[in-house]
Every structure is written in C-alpha cells, then in structure tokens.
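Enquirer: got a structure for you, letters missing:
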C-alpha cells in the first residue's frame, strides 16, 4: 500500500512566518504562491521545501511551448518548414516564399537555390517577374 504525504509547516519567529511551500511541476514560486509557468516556458521539477530557486525556463530559438503550466522536460522543436528566432516562443512561423528549412528545431530559414542565385555574391539584385493575360471576347 502506497501512501502520499504532503507536509506544510509554519514556524513563527518574531511575527514573521517561515514555511515549506511545495509546488507541482509546471509552476514557480512568486510572492509565496505557486504560479503556472507562462506559454513559451517549461519547468519539469516539483518544488519542495520552499526551494524558490527553481524557475520556469524559456524555450530557446527553434523551439516552442504552447501550454501554460507545462511540465515537459524539453520545449518542442519547430517542425520542418518552420522556424522561431525568439526565446520564449509559443509557436513557429512558416518559411517565406523562396526560403526553406529541412531540419527541425531551427531559428532561421535557408534561401532557396533560385533566390540565392538571384541575390548573387555580396550584392542585391532586384528581380521583378511580370505576367499578363489577354482575354478576347467576341
């Protein structure tokens, strides 16, 4: 038979209280309370014995977390074709037209072969493609 015991204690010393605050994973201690970690962060540890040094960790560029109070041990990598260049991201952005990313967990997109050749080496070349359609109605 397994029994779980949660102990919270208070000692009064000259009018101030010292206590052990226990918080679940996905939270951090703020103002003597357990507060859920915001989106874009993770915190996989239980906080016991009033250990207030455990904080929500920001997801690094290339990774994200959409869930408030996440107790995951790692942030989620951005999928192929997307990127995130910010810390604490709650999602990833699609690569722009002419760019790609074929590796997950990246903070940038690569220029596609056509885009790179149009830009040349060290200089910007502006290319405008025109198309037209003429309709003849009789």
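Expert: It's in. Just so it is clear, the structure is predicted and the values come from calculations on it, not from any experiment.
Enquirer: For the rest of this, base every contact and every neighbour count on C-alpha atoms.
Expert: Fine.
Enquirer: For the one residue sitting closest to the centre of the chain, list the residues it contacts.
Expert: Geometric centre of the chain, nearest residue: residue 64, 2.6 Å, by C-alpha atoms, centre = their mean. Neighbouring residues of residue 64 by C-alpha atoms under 8 Å, 6 or more residues apart in numbering: 40-41, 75-78, 84, 88-92.
Enquirer: With respect to residue 120, which of those is nearest?
Expert: The shortest approach to residue 120 among the contacts of residue 64 belongs to residue 84, at 26.2 Å (C-alpha to C-alpha).
Enquirer: Excluding covalently adjacent residues, which one is nearest to residue 88?
Expert: Counting by C-alpha to C-alpha, 6 or more residues apart in numbering, residue 88 lies nearest to residue 40, which is 4.1 Å off, once chain neighbours are set aside.
Enquirer: Considering the contacts of residue 64, which possesses the most neighbours?
Expert: Compared across those, residue 41 has the highest neighbour count, 30 neighbours, by other C-alpha atoms under 10 Å.
Enquirer: Can you show me the strands along the protein?
Expert: For the chain, the strands defined by DSSP state E cover 10-13, 16-19, 27-30, 33-36, 41-42, 57-58, 63-64, 76-77, 82-83, 93-94, 99-100, 110-111.
Enquirer: from the contacts of residue 64, which is closest to residue 20?
Expert: Distances from residue 20 to the contacts of residue 64, taken by C-alpha to C-alpha, are shortest for residue 41, at 24.4 Å.
Enquirer: I figured that closest one hits residue 70, correct?
Expert: Yes - Residue 41 is in contact with residue 70 according to C-alpha atoms under 8 Å; the separation is 7.1 Å.
Enquirer: Spit out the contact partners of the residue nearest to residue 88.
Expert: 58-59, 64-67, 87-90.
Enquirer: Dump these into TSV; add distance to residue 104 as well.
Expert: Formatted as TSV, the contacts of residue 40 follow (distance: C-alpha to C-alpha, whole Å):
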residue	distance to residue 104
58	18
59	15
64	12
65	15
66	17
67	20
87	16
88	17
89	15
90	16
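Enquirer: try it against this one:
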C-alpha cells in the first residue's frame, strides 16, 4: 500500500512531497490524525476519554452517566444501576450514598429516598419501606425513627405515628396499642405504659373503650369518643360487635 503524501510549502518557495504515514487507530489520536511519516506517534486516549474512529486529532470526553476506566479505549461505558457520574470525563463511577438510590444505568445523579422509606447501604437500586412501628417524615434518610411510647403505626412506609386512644397504651416502636386491663380500663390518650391504666376515670378525657371488641392498630379507621378521635383496626366492623354507647366509627 502506497503511503499518503502531503504537499508542504517551504519557506524558499519550493514544494516537496512529505509522507503522512498511517492514520491513528481507534482509541488514539495525534495532532493531524496520522503518524506523520514515523516522526510523530499516536497517543492513546487517556482515562475518561475515548475515540471509536481512526485518524482522529482528539479524543471524546465520557458523558455524564458514563465512564472510561482505561487508556486507549474505543467506547464509553454506562455507570451501572446504584452508581452515577455527575460530570463528563469520568474514569470511574461513584456509588449512591446512604439515603439515596438509582434504579437505572447511565445516570448523572442518584435519587433521594422518599418519605416513609430509607436506604442503609451504598450503591442501592431501590428504597426500603419503614417497617411497622417506625416512620420517616424526611426524604433522603438512611434509617427510620421509632414511634414514641403512646403512639403506634401498623403500616409499612409511614410518614408519622398515631396516638393511642384513651383506654389503651403502647411502648416505643409499637405496631399497635394494647387495651388496658379490664380491672383498670381507664387511661388518657397517648398513654405509654399500662401503669397509666386506672380503675377509675381521672379526667373528662379519660374514657374506657371496653366493649369495642378489638385492639387499635391502624390510622385508617378512627373511633370518636365525644371530642377525642382514636385510631383503631382498619377494615369493616365485625358482625355482632358491641359498641360503647359513647362511641361511633368514622372511616377516613
């Protein structure tokens, strides 16, 4: 194969043929895209850059969401799910931090965990719902908060906890409220221990829910005692259920 020639104007006004040499292979470059007759060699593309074609004068920067981990590379590579590259020319991708995730490949950023969820590992591809008895009202968190004593939550992915009704109580991180013993049926709303259950009422806001027939463990259905609103088990009322005359049910 005959070499390619370039006609170069000389300072004295003459001209002569000068061999360009071979084009630079893919993954490399030179100032004119050729080896210049053996006097100039082609340079490999550095990390973070690539070149899929031959005879090029520059390499291409990896785009955001991609990376090039080695020299002399022909193609850029997508960052895998759970990773990202925010800027171009990356030679490595970063793992999503705690509290964030990325389910897709080739992305420039991670996504903050939504409220009611958490992420406690690096390079996550999905969120985890807060378990019953816990909640999280902020986005981008690595853990959930335990419901305080006197409150509960029976669902996953909760943003808040519900107060226990009068006549019930709960400890920390509870998924339900327990009914006070029949010998001590009275307690104030939001009671955090059965020691708060009393044999006799001690205030207008202290009402016994006995006779309702089931415990309180959901915010979806609520029982109203006068002016007090109390969360109870979700779903329909059972047949033959005996209600306290002071109680009525509200489904929200």
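Expert: Received, thanks. Predicted, not measured: the structure shown is a model, and the values here were computed from it.
Enquirer: And the TM-score between these chains?
Expert: Remark: TM-score between the superposed chains equals 0.67 [TM-score structural alignment, normalised by the length of the first structure]; 113 aligned residues with a C-alpha RMSD of 3.2 Å.
Enquirer: Can you say which two of the contacts of residue 40 of the first structure are spatially most distant?
Expert: Between all members of the contacts of residue 40 of the first structure, the farthest pair (by C-alpha to C-alpha) comes out as 67 and 87, at 15.3 Å.
Enquirer: just to revisit the earlier point, let me have the contacts of residue 64 of the first structure in TSV, adding distance to residue 110 of the first structure as columns.
Expert: Output for the contacts of residue 64 of the first structure, formatted as TSV (distance: C-alpha to C-alpha, whole Å):
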residue	distance to residue 110 of the first structure
40	24
41	26
75	22
76	21
77	17
78	14
84	13
88	22
89	20
90	22
91	19
92	15
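Enquirer: circling back to that earlier point, and the residue nearest to residue 88 of the first structure, what pairs with it in the second structure?
Expert: Residue pairing (TM-score structural alignment): residue 40 of the first structure is matched to residue 48 of the second structure.
Enquirer: What are the neighbouring residues in contact with residue 65 of the first structure?
Expert: 39-42, 59, 75-76, 88-91.
Enquirer: Could you find the counterpart of it in the second structure?
Expert: Match for residue 65 of the first structure (TM-score structural alignment): residue 68.
Enquirer: where's its match relative to residue 20 of the second structure, distance?
Expert: 30 Å (C-alpha to C-alpha, to the nearest Å).
Enquirer: hang on, isn't residue 57 of the second structure packed against residue 30?
Expert: Yes - Residue 57 of the second structure is within contact range of residue 30, at 5.0 Å (criterion: C-alpha under 8 Å).
Enquirer: Compare those two (neighbour count), which wins?
Expert: residue 30 (21 against 16).
Enquirer: got a list of what the more buried one touches?
Expert: Contacts of residue 30 of the second structure (C-alpha under 8 Å, 6+ apart): 24, 40-43, 56-58.
Enquirer: try residue 85 of the second structure
Expert: 64-67, 79, 92-94, 107-109 are the contacts of residue 85 of the second structure under C-alpha under 8 Å, 6+ apart.
Enquirer: ok, 10 Å please
Expert: 62-67, 78-79, 91-96, 106-110 (C-alpha atoms under 10 Å, 6 or more residues apart in numbering).
Enquirer: how long is stretch 102-110 of the first structure end to end?
Expert: 9 Å.
Enquirer: what comes into contact with it?
Expert: Against stretch 102-110 of the first structure from outside (C-alpha under 10 Å, 6+ apart): 60-64, 75-87, 92-96, 98-101, 116.
Enquirer: Can you list the buried residues in stretch 96-115 of the first structure?
Expert: 99-101, 104-109, 111 (16 or more other C-alpha atoms under 10 Å).
Enquirer: Among these, name the ones in helices.
Expert: Among the buried residues of stretch 96-115 of the first structure, no residue falls in helices (DSSP state H).
Enquirer: Out of these, which comes closest to residue 12 of the first structure?
Expert: residue 105 (49.5 Å).
Enquirer: Aligned against the second structure, show me the partner of that closest one.
Expert: Using TM-score structural alignment, residue 105 of the first structure sits opposite residue 106 in the second structure.
Enquirer: Tell me how far its match lies from residue 72 of the second structure.
Expert: For residue 106 of the second structure relative to residue 72 of the second structure (C-alpha to C-alpha), the value is 21 Å.
Enquirer: Over to residue 31 of the second structure?
Expert: 16 Å.
Enquirer: When those two are compared, which one has more neighbours?
Expert: In terms of neighbours (other C-alpha under 10 Å), residue 72 is the more surrounded of residue 31 of the second structure and residue 72; the figures are 22 against 15.
Enquirer: I'd guessed the more buried one sits against residue 47; true?
Expert: Yes - contact status for residue 72 of the second structure versus residue 47: in contact at 7.9 Å, counting by C-alpha atoms under 10 Å.
Enquirer: residue contacts, residue 85 of the first structure?
Expert: 60-63, 92-93, 106-109.
Enquirer: got TSV for those, with distance to residue 6 of the first structure too?
Expert: TSV is the format used below for the contacts of residue 85 of the first structure (distance: C-alpha to C-alpha, whole Å):
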residue	distance to residue 6 of the first structure
60	34
61	37
62	38
63	35
92	39
93	43
106	42
107	42
108	46
109	48
